[in-house]
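> Could you work out the structure for the sequence below:
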Amino acid sequence: MFRSLLIANRGEIACRIMRTAQRMGIRCIAVFSEADAGALHVALAHEAHPIGPAAARESYLRADRIIAVAKATGAEAIHPGYGFLSENADFAEACAAAGIAFVGPPPAAIRAMGSKAESKALMVAAGVPVVPGYHGEDQSEDHLAAEAARIGFPVLIKASAGGGGKGMRPVLSPAEFREELAGARREAKAAFGDDRVLLERYLQKPRHVEVQVFADSEGRTIHLHTRDCSVQRRHQKVLEEAPAPDLAPALRERLHDAAIAAARAVGYVNAGTIEFIVEGDDAFFMEMNTRLQVEHPVTEMITGLDLVEWQLRIAAGEPLPLDEAPEAMGHAVEVRLYAEDPGADFRPSIGRLSRFFGPAQRPGVRMDTGVRDGDRITPHYDPMIAKVIAAAPDRDSALDRLHTALTETQVAGLSTNLGFLRRLTAHPAMRAAELDTGFIARHAAELIPPPRETPARALAAFAAVYLERLRLRIESASPWDVCLGFRLFGEGEQLLLLRDEARLRRVLVRRRRGAMQVVVDGGTPISVRADLSVDLRAAIDGVWHRVPFTVDGDAIALTFGGEDYDLRLVDPHAPLGGDAAAEGRLSAPIPGRVVQMLVSVGDRVVRGQLVAILEAMKTELRISAPADGVVTHLGCAAGDSVEEGTEIVTLAPVEDA
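This next block holds a predicted model:
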C-alpha cells in the first residue's frame, strides 16, 4: 500500500479522500490555490502546498505544478478526486511518466469514454444499447440541423467532450435549433476547451439511472448496484438514491450486465460509473464517468464499503476485495446542499458562511463537507457546500431520516437551496418515487414557492431572543448607553423595523415583569418569554421554540418552526434611495465574464427580452429586461470580466427615452 498520497483536488472530496487515507495510515499531501489557503482540506492534510492563483486554470488544472509537488514531497500516488483533472488522460500519462501511481483508470479508457461520440460507437460494438442520435465528425451548423431533423424533434444537444450538464440544451422545435446550438457550443468551449457536440433523441420522461462498477488489473469487473439520479436542475443532480427504486428485476439485471460489458469494452480498471437513460422498460447507455462520483456515499451506505479504500488498493495493484456485489442493505438517499437561489433559477450565490452546522451525529446519517463556519463560497469553484446522506432499512424511512437531518442543518450568510431540499424530501411525489428528469420543473410551484411573509409568531420570537441577548451583553454598561427602552416611570418599548421577502415589518416590544409583549404590524399582542441559558429559545403561549439566528451586519438569517427566513434590519433614519435609484440598471448578480451583449444603445426592448449572457461558476446566466424600455447605456462589452454589481445595461422607460 502507498505510504504517501497527494490529493489533487479541493473541498469535500479532498476531505473525504483524506479521511480514508489517514485511517489507512497514509500520509496525505494537499495542494491549494490562493483562494483556498485557509480551506478545511488544507487544515486536515499532513502538509499542504500552494499551486497558484484562485482561477482553476492557474492552479487545480495545472498538471505540471501538481506533479512537481508530488515529486518534491515523495508522493507515491495522486488521487484526482472528481472534476478538475480526474478525467484527463494526459494527466494520467504524466503521472505514469513521473513514476507516480494515478488513482484511476488507464489513460486509454479515459480517452475512449471521455468522448461521448467515441464512447457511443464503442458501446454499439459491445452490444450495449444507445439512444438514437448523431455522433459524427461533420460539425457544420447546416449538417447538424439536418441531422436534428432526421432524428426528429425534440432533440438534445450535448457537448461531446464533457458532462455535468455543461453544453447540454434540449431543443423543442427547428426554429430554436441554431440559437441553442450556439449556446451549447459556447458552454462546451468554456468548460472543456472543445465545442464539438452530438445529438440525441430527447426522451420525454426519462430517468437517470447509473451503475457503480469496479475493475482490477487482473481483469475482474463487478457492479455495486444501481443509483437513481433523476432529480436534477439545469441537468445537474440534486438528489441521488440507491438502489434505484421501482425497477423491474429483469431491467435491473440488464443494467448490471450492460455496465460490466461497457467497462470491459475499454479495458477499465478502478472505480467508474456507467450512466443510463431509462424510460419504461427501455434503457440506453448515456456516458461513463471515469472517476469516483459525487453520489458515491449512497452506494457506500447500502454496501458497507469504503469506495475510496477500494480505489487506493486497486491503484496499488491489489485485486478486488470481492468477486461479486454484496447484497444491498436497505436504502440510502443523498442531497447536495448548494449556495444558490432556487427562486432565481438556481443562480449560484457567493459570500461568507456566517453560520453553518450539520445534523446531529447518529447512525444512518452522514454529512460530507469541505467548509466550516466563517468560510467563504467564492465564484471560482462549484458552489456545493455539503452532501447530506441518510440510510435506513427502507426508502420511506431513509427519506424521513434525511428530512430530519435537513431540519437540523443550519446555514446563514448567503442564499442556499436548504429550504428547497426540505420541501423536496417531504414532497408526496418524491415519496411515491414518481421520478424522472423533469421532476423539479413539474413540481416547481410547491418546491419553489413565491416570496412569503414571515409569520408574526416567528418575528415575535426573534425579537424577544434578539433583544434579550442584546440586554445581557451590555447589562453592565452605563444606563445612558443601553438603548433598551429604559424608563423611570411607565413601560419602556422598542421598535424593530425588519424587511422580509414580502414587505417592511414593524415589531414593537414592551417589557412586562420578565416577559415581553410583542405587537407585529399593529396586530394582536403576543406574550413571549426568552431563555438563553441553554439555547436561543422563546416561549409563546407556554410553548418553547428554538430560535437560532445569525446577524451579519443588517442581514438576519432566522429559523423558526423548521423553516428558514431571511430578514434585514432597517435603520429608520437611513436616507431613501437604494432600489429606487437603481431602477432600470441591470447589474451582474455575481462575478463572471460577459459572453455576449445582445443589445446596443438606442435599442428598444420588451419585458423578458434577453439582453446579455454572463458566464459565472460554470453556468451561463441570462440577463433579461425587467420591463419594456430603451437601452441608454452599456456598462461592459463581450469578453469583459465583471465583479458583482457591475452595470451591464441601463434601461429607460420608453416615454423617457
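
> going forward, measure contacts between C-alpha atoms and count neighbours the same way
Will do.

> tell me the contacts of the nearest residue to V365 once chain neighbours are set aside?
The spatial neighbour of V365 that comes closest, neighbours along the chain excluded (C-alpha to C-alpha, 6 or more residues apart in numbering), is A390 at 4.5 Å. Remark: with contacts taken as C-alpha atoms under 8 Å, 6 or more residues apart in numbering, A390 is in contact with A332, V333, E334, G364, V365, R366, A398, L399, R401, L402, A405.

> Another for comparison:
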Amino acid sequence: RWDGAFDNQGKITPHYDSMIAKLIVSAPNRDAALDQLVSALDDLLIGPLVTNAGLYRWLAEEPEIRTATMTTRYLDENIPPDAPSSESINSEAVAILQHQSSSADPGAWHQLPNFRVLPNEHRLVGVYEDQNGELQELVTHNKDLEKPATFNHKPDLLCINQNGHTISLQPVDRTQVWISDAASTRGALADVLAPFPAVVVEIPVGAGDLVQSGDAVLVIEAMKMLHTLTAPGTGTIESVWVSNGESVEAKQILVTFEQTEADKKEHS
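Take a look at the predicted model:
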C-alpha cells in the first residue's frame, strides 16, 4: 500500500518534515512482512528526488532488524553501505540505452544492399545529470550489458532502481556543459549552492566582504534544523542572491565570489 501526498506536479517544502509518502506492507509474520518490504522497495522508482528508500532496503535485511533485537543506537553503531557507484549505474544506464537503440529503426544506411555499418567501440550517447547534481558521461560499449530489473525511461528522465536506491539521470545539453566548464576556469571561488530545499534565516555577509575559508556566509533552515553554509576559500563576496526568509531550491546559487587580480590575469 502506498499512501502519498504528492504527484509529479507537487512541491516539497522545507517547512516541516519532508515526508512524501508511506510504503506499508502486511504479512502473517515479521519475516514475511520484511520480505514483502524488500520486494516493494526493489520495485520502487521515485525520482529525481534523493530519498531514504535505499536505507530502508538495507535495514530490512539486517539480522537485528529481522529478530527485533535492535536498539535506538543501531544507526550509530552500524554504518549503512554507500549508495550505488557511478560506474555501476552508468553501466546499467548504457545497457538500457543500447537496448532501446538496437530495437529502433536502423535508418536508411542499413537498408542499402551489401552495405555494413561498423560499430563504434566507444561512443558518447549523452551527458546526464544525476540527482546529486553530478554530470555523468554515458559511453556505449561493444558488450552485451544486462539491463536492470526495475527502470523507467522517458525522454527527459531515466530512473533506475539499485538496491532500493532510485538513481535519476536527466539529459543535459552538451553545449551547456561546455559553457559551464569554461565558466569554471574563470578563477573565482566556487559558488555557494543550496544543498537541499530550505529557508534562509541569516545572512552574515554582504557584497564586498572579505571572507576566509570556513567563514559562515549563510544560515538556512530545513527539517527543523539550522545548517551553516561556509566559504570554500579566501575571497571577496561578489553577490548574495537571496534574502532573509526566502525559500530556496536544491542547487540554487546563493552566494558568488569575485575574481582576484591574479586570477583575472591568469585567465585573460
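
> ok, back up a step: aligned counterpart of the residue nearest to V365 of the first structure in the second structure, please.
Mapped onto the second structure by TM-score structural alignment, A390 of the first structure lines up with V25.

> quick one: that match from G206 of the second structure, how far?
In this structure, V25 of the second structure and G206 of the second structure are 51 Å apart, going by C-alpha to C-alpha, to the nearest Å.

> With Q136 of the second structure instead?
When C-alpha to C-alpha is the yardstick, Q136 of the second structure and G206 of the second structure sit 35 Å from each other.

> Show me how to select, in PyMOL, the buried members of the contacts of A390 of the first structure.
Applying 16 or more other C-alpha atoms under 10 Å to these leaves a buried subset, and the PyMOL line that selects it is:
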select buried, resi 332+333+334+365+366+398+399+401+402+405
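
> what's the closest of the contacts of A390 of the first structure to Y381 of the first structure?
Closest approach to Y381 of the first structure among the contacts of A390 of the first structure (C-alpha to C-alpha): E334, at 21.1 Å.

> Not counting sequence-adjacent ones, nearest residue to that closest one?
Sequence neighbours aside, I389 is the residue nearest to E334 of the first structure in space, at 4.3 Å (criterion: C-alpha to C-alpha, 6+ apart).

> Any idea how many residues pack against the one you found?
The tally of other residues near I389 of the first structure (other C-alpha atoms under 10 Å) stands at 29.

> before we move on, what about A581 of the first structure?
Summarising burial for A581 of the first structure: neighbours were counted as other C-alpha under 10 Å, giving 9.

> Next: the one 4 residues further on.
With neighbours defined by other C-alpha under 10 Å, the count for R585 of the first structure comes to 23.

> how about it, what does it touch?
E647, I648, V649, T650, L651.

> ok, back up a step: could you look up the SS state of the residue nearest to V365 of the first structure?
Here A390 of the first structure is recorded as strand under DSSP: H, G, I helix; E, B strand; the rest coil.

> Look up how far L447 of the first structure lies from it.
With distances taken as C-alpha to C-alpha, A390 of the first structure is found 21 Å from L447 of the first structure.

> try D375 of the first structure
From D375 of the first structure over to L447 of the first structure the distance is 28 Å, taken as C-alpha to C-alpha.

> So which of these two has more stuff around it?
Here D375 of the first structure and L447 are set side by side on neighbour count (other C-alpha under 10 Å), and the busier one is L447, at 21 against 18.

> now the helices: where do they sit in the stretch 151-268 of the second structure?
Here the stretch 151-268 of the second structure has its helices, by DSSP state H, counting those that start in this stretch, at 174-183, 261-266.

> Name the residues that touch the first one?
Contacts to helix 174-183 of the second structure, defined as C-alpha under 8 Å, 6+ apart, come from residues G126, V127.

> at 7 Å what do you get?
Under the criterion C-alpha atoms under 7 Å, 6 or more residues apart in numbering, residues V127 lie in contact with helix 174-183 of the second structure.

> mean deviation of it from the first structure?
For helix 174-183 of the second structure, the mean deviation from the first structure after alignment is 4.2 Å (mean C-alpha distance after the TM-score superposition for the first structure).

> where's the nearest residue to L610 of the first structure once chain neighbours are set aside relative to G635 of the first structure, distance?
For L610 of the first structure, ignoring the flanking residues on the chain, the nearest one in space by C-alpha to C-alpha, 6+ apart is S624 at 4.3 Å. With distances defined as C-alpha to C-alpha, the gap from S624 of the first structure to G635 of the first structure amounts to 15 Å.

> Look at the two and report which has more neighbours.
Shown here are S624 of the first structure and G635; by other C-alpha under 10 Å, S624 has more neighbours (17 against 14).

> quick one: contacts for E64 of the second structure?
In this structure, E64 of the second structure makes contact with M70, judged by C-alpha under 7 Å, 6+ apart.

> Tell me roughly how far the helix or strand where it lies lies from the first structure on average.
For E64 of the second structure, the host element (DSSP states H and E) is helix 63-66. Here the mean offset of helix 63-66 of the second structure against the first structure after fitting is 3.7 Å, by mean C-alpha distance after the TM-score superposition for the first structure.

> ok, longest strand in the first structure?
strand 221-233 (DSSP state E).

> buried ones in the next helix or strand after that one?
Tracing the chain past strand 221-233 of the first structure, the next element assigned as helix or strand by DSSP H and E is strand 236-242. Of all the residues in strand 236-242 of the first structure, those buried under the rule 16+ other C-alpha under 10 Å are K237, V238, L239, E240, E241, A242.

> tell me which strands and helices strand 236-242 of the first structure is in contact with?
Where contact means 3 or more C-alpha pairs under 7 Å, 6 or more residues apart in numbering; DSSP states H and E, strand 236-242 of the first structure is packed against strand 221-233, helix 296-303, strand 331-338.

> In the second structure, what range does the first one match?
So the one you mean is strand 221-233 of the first structure. With the alignment judged by TM-score structural alignment, no segment of the second structure is matched to strand 221-233 of the first structure.

> Give me the residues contacting that strand.
Outside of strand 221-233 of the first structure, the residues within contact range by C-alpha under 7 Å, 6+ apart are 207-215, 237-244, 256, 260, 324-325, 435-437, 439-440.

> Let's see which of those end up in strands.
Using DSSP E, the contacts of strand 221-233 of the first structure in strands are 207-215, 237-242.

> And the furthest pair within those?
Of all pairs drawn from these, the widest gap by C-alpha to C-alpha lies between A215 and V238 and measures 27.6 Å.
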